[in-house]
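1. prediction below, plus the sequence it came from.
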Amino acid sequence: MLALGSTLITQQQQRRFAIPALFIACVLVFFIALSKGGVAISISEIIGIINHTADDQLKNAIIWQIRLPRLVLAMVVGAGLAACGAAMQAIFRNPLADPGLIGVSSGAALGAVATIVLGTSLFANFSDSFGIYAVPVGAFLGCIGVCVFIYRLSAHSGQFTIISLLLAGIAVNAIVGSLIGVLTLISNDQQLRDLTFWSMGSLAGNHFAMMTPTLCIIIASCIGLLRLSKPLNLYLLGEAQAKHLGINVTKLKKQVFIYTALCTGAAVAITGIIGFVGFIVPHIVRLVLGPDHRYLMPASILGGALMLGLADLFARTVMLPAEVPIGLITSAIGGPFFLIMLLKTYQQRG
């Protein structure tokens, strides 16, 4: 009993301090990331630039046009992917679940690849109309189209089952993968290079005007998922128990699906495919703070922002003046982590 009491006290203390600690870490990483790069800028200079009291035009341009937009994008995208991961792991009641299971990333990839390969021929008007926004818009439309298709496959007679969602996601992922393969086969050298780099993920080349719609969608989706924290806690007890406690389980699953589709689709559309953030961060937070989504969800949001902020800092500085695609970094971290968690799961069952 004493051991159980001390464990509960320790976990309560961790929950109390985790969110402020993660917030402070995000602020520190924010200023460190702004200061590091090809041109070193001190923290005092950064504060002066942000307050519009610094006169150095070069450093002003570096902060406002290059580092600040991509850092804000990195942290918001990381927060959104981690929130979606936490929600998907709750809905599937499996800590190895990931937003990619429902076909969101593959749908966005299909839209982006179709825009890159066919944008100057079949979809010339589309590319001309949207200009530099064509690939993000195409990726987002592809994501929404695939998610609507999966939703229709998964919903029968007012029911929305997790098994049908998972099976539909697997099937659609396979179909979309084959279509992407065909488009890759008919692409020319420049198109092949563009779609390859897009698939690796990148935060470069974005500015606030281009990012604003994406940021609004992700932030709104995160707020929606935060509001579902209590229903998700009850859902973990089982669907039957959640229904007895007054939770509309079908509505809850649909809400999580919609928020996840919008958030992940918006993120992938602007950055390309950045994997494993939605798997790693919620998993670690759950191990430390437990499964209570009132703490898990906000801690995952801050943890995702922290992880992708650090990954972006590493991507920009490790191979100066070149830049490593951020998707490669998250995959290099996430792949081994996934295998370790998978082995631990097998050991626990054995």
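-> Received, thanks.

2. going forward, measure contacts between C-alpha atoms and count neighbours the same way
-> Will do.

3. where along the stretch 201-350 of the chain do the helices fall?
-> Using DSSP state H, counting those that start in this stretch, the helices found in the stretch 201-350 of the chain span residues 208-227, 229-235, 239-244, 249-271, 277-289, 293-317, 326-349.

4. how about stretch 257-276: buried residues?
-> 257-276 (16 or more other CA atoms under 10 Å).

5. oh, I was asking about stretch 239-253
-> 239, 242, 247, 249-250, 252-253.

6. Ser106: which of those is nearest?
-> Of all the buried residues of stretch 239-253, Ser106 sits closest to Lys253, with 20.6 Å by CA to CA.

7. here's the one I want to compare it with:
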Amino acid sequence: MQNKLPLYLILSLLLLALLAVVSLYMGVYIFEKHSFTEIFSGLINNDGSISDSDRFVLMDLRLPRIVMAILIGSALSVSGTCLQGMFRNPLATPDLLGITAGASLFAAVTIVLGVYIKPYIPEVFHFSLLSFMAFIGALLTMLLVYRMSTTNGKTNVVVMLLTGVAVTALGFAVMGLLIYISKEEQLRDLTFWNLGSVSGASWTKNGILAVVITVCYFVLLPKGKALNAMMLGEKDAEHLGIPVERIKKQIVILTALMIGTCVAFAGTISFVGLIVPYILRLIFRSNYHIILPLSAVFGSILLLTADTISRTMAPPSEIPIGILTAFMGAPIFIIILIRSRKTM
């Protein structure tokens, strides 16, 4: 089955490309030129065959949004897969562990109180302050959950989930306070963060996301065999020559970096890191050598599908993408709980 991994990746990438083309044509606005070949040729040749309105909708609205959905869906899915492998539990996702809530909380503090923070930091860091604070929130939450739930290399699932619940509850409490004291513009931004959306996509944000994800994937994606060994137990993995502690530190820091960046640009999008690994695990068991790279593609497929539905279901308005992923993820979460009940 491992020998077929390149074939699986090629087929899934073709599916993603097809979905991206379909998503490009979905929406209220109808392009003057209906052929994808004509649109693509006009963009490449820049021969004036595409109207300014077509070019604006294509290059400044839909394409950046499609790219952001692909990047964020992939990052959230890989983050969830890595955390599940590290904790050896299918419930270990960024949302259920409170990591997303921690990143959202620090992002919300920056939105409401950033005007008081910015005078004390160099102006060159003002643009990246939100992303940096979201990363700090995700990292601190990840460290807290890991320290509280892991003893002598063994993870207490109950403590892990309760810590995530506590962090999420604290995040909601502070968020409520921030909503109470926020101004109208800040309240609008906070609402955007709570519901999750990729409507604020831009090529600058996509460039930052692409750099962060590329660096993280360079380290995380080859860790499939190490995660397979860690499923046997950390001590057994060490006997097989796996540097367990180093890998765990890399997963903690890099998943926090990806989640923090995603939250900074798209807000809270839940359950992507739960849905994709669960479906892939049904097909490929717990073989992370296959699941890890495939989750990077199928996370993109899931979020791009959800975003396409969100902006075409009730035109001209759109349903926040975080609501759709929650509707998809909650039943799967219940199924996992029912199936895990026998082993708890």
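-> Thanks, I have it. Fair warning: this is a prediction, and the values are worked out from it, not measured in the lab.

8. picking that back up, in JSON lines: the buried residues of stretch 239-253 of structure 1, plus distance to Ser42 of structure 1.
-> As requested, the buried residues of stretch 239-253 of structure 1 are arranged in JSON lines below (distance: CA to CA, whole Å):
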{"residue": "Glu239", "distance to Ser42 of structure 1": "53"}
{"residue": "Ala242", "distance to Ser42 of structure 1": "53"}
{"residue": "Ile247", "distance to Ser42 of structure 1": "52"}
{"residue": "Val249", "distance to Ser42 of structure 1": "51"}
{"residue": "Thr250", "distance to Ser42 of structure 1": "52"}
{"residue": "Leu252", "distance to Ser42 of structure 1": "47"}
{"residue": "Lys253", "distance to Ser42 of structure 1": "47"}
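
9. may I ask which two of these are separated the most?
-> The distance between the two most remote of the buried residues of stretch 239-253 of structure 1 (CA to CA) is 12.1 Å, for Ala242 and Lys253.

10. what number of residues lie near Leu324 of structure 2?
-> For Leu324 of structure 2, the neighbour count with other CA atoms under 10 Å is 20.

11. how about it, what's its match in structure 1?
-> Matched to structure 1 by TM-score structural alignment, Leu324 of structure 2 sits across from Ile329.

12. my guess is its match contacts Ala315, does it?
-> Yes - counting by CA atoms under 8 Å, Ile329 of structure 1 does reach Ala315; the two are 7.4 Å apart.

13. corresponding residue for Ala242 of structure 1 in structure 2?
-> Looks like Ala242 of structure 1 aligns to Ala237 there (TM-score structural alignment).

14. and Ile218 of structure 1, by the same measure?
-> In structure 2, Ile218 of structure 1 lines up with Ile213, judged by TM-score structural alignment.

15. ok, the residue nearest the centre of structure 1 - contacts?
-> With distances taken as CA atoms, centre = their mean, Leu81 lies nearest the centre of structure 1, 2.2 Å away. Residues in contact with Leu81 of structure 1 (CA atoms under 8 Å, 6 or more residues apart in numbering) are 99, 263-264, 267, 277-278, 304.

16. ok, Leu73 of structure 1 next?
-> Applying CA under 8 Å, 6+ apart to Leu73 of structure 1 gives the contacts 203, 211, 215.

17. tell me how far the match of Leu324 of structure 2 lies from Ala82 of structure 1.
-> Per CA to CA, to the nearest Å, Ile329 of structure 1 is found 16 Å from Ala82 of structure 1.

18. same deal with Ser154 of structure 1?
-> With CA to CA as the criterion, Ser154 of structure 1 and Ala82 of structure 1 are 24 Å apart.

19. same question, Ile32 of structure 1
-> For Ile32 of structure 1, the distance to Ala82 of structure 1 - CA to CA - is 22 Å.

20. same question, Ala21 of structure 1
-> Ala21 of structure 1 sits 17 Å away from Ala82 of structure 1, going by CA to CA.

21. and these two? Which one has more around it.
-> Neighbours were counted for Ala21 of structure 1 and for Ala82 using other CA under 10 Å; Ala82 has more, 35 against 14.

22. tell me the residue in structure 2 aligned with that one.
-> Superposed on structure 2 with TM-score structural alignment, Ala82 of structure 1 falls opposite Ser77.

23. residue contacts, its match?
-> With contacts defined as CA under 8 Å, 6+ apart, the neighbours of Ser77 of structure 2 are 272-274, 276-277, 295-296, 298-299.

24. go again using 10 Å as the cut-off
-> 93-94, 271-277, 292, 294-300, 302-303 (CA atoms under 10 Å, 6 or more residues apart in numbering).

25. any idea which helix or strand comes after the lengthiest helix in structure 1?
-> Counting by DSSP state H, the longest helix found in structure 1 is helix 2-35. Sequence order places helix 43-50 as the next helix or strand after helix 2-35 of structure 1, per DSSP states H and E.

26. nearest residue to Thr163 of structure 2 other than its sequence neighbours?
-> Excluding the flanking residues, the one nearest Thr163 of structure 2 by CA to CA, 6 or more residues apart in numbering is Val145, at 6.0 Å.

27. mind listing what's buried along the strand or helix carrying the one you found?
-> According to DSSP H and E, Val145 of structure 2 maps onto helix 129-149. When burial is assessed from 16+ other CA under 10 Å, helix 129-149 of structure 2 yields the following buried residues: 129-142, 144-146, 149.
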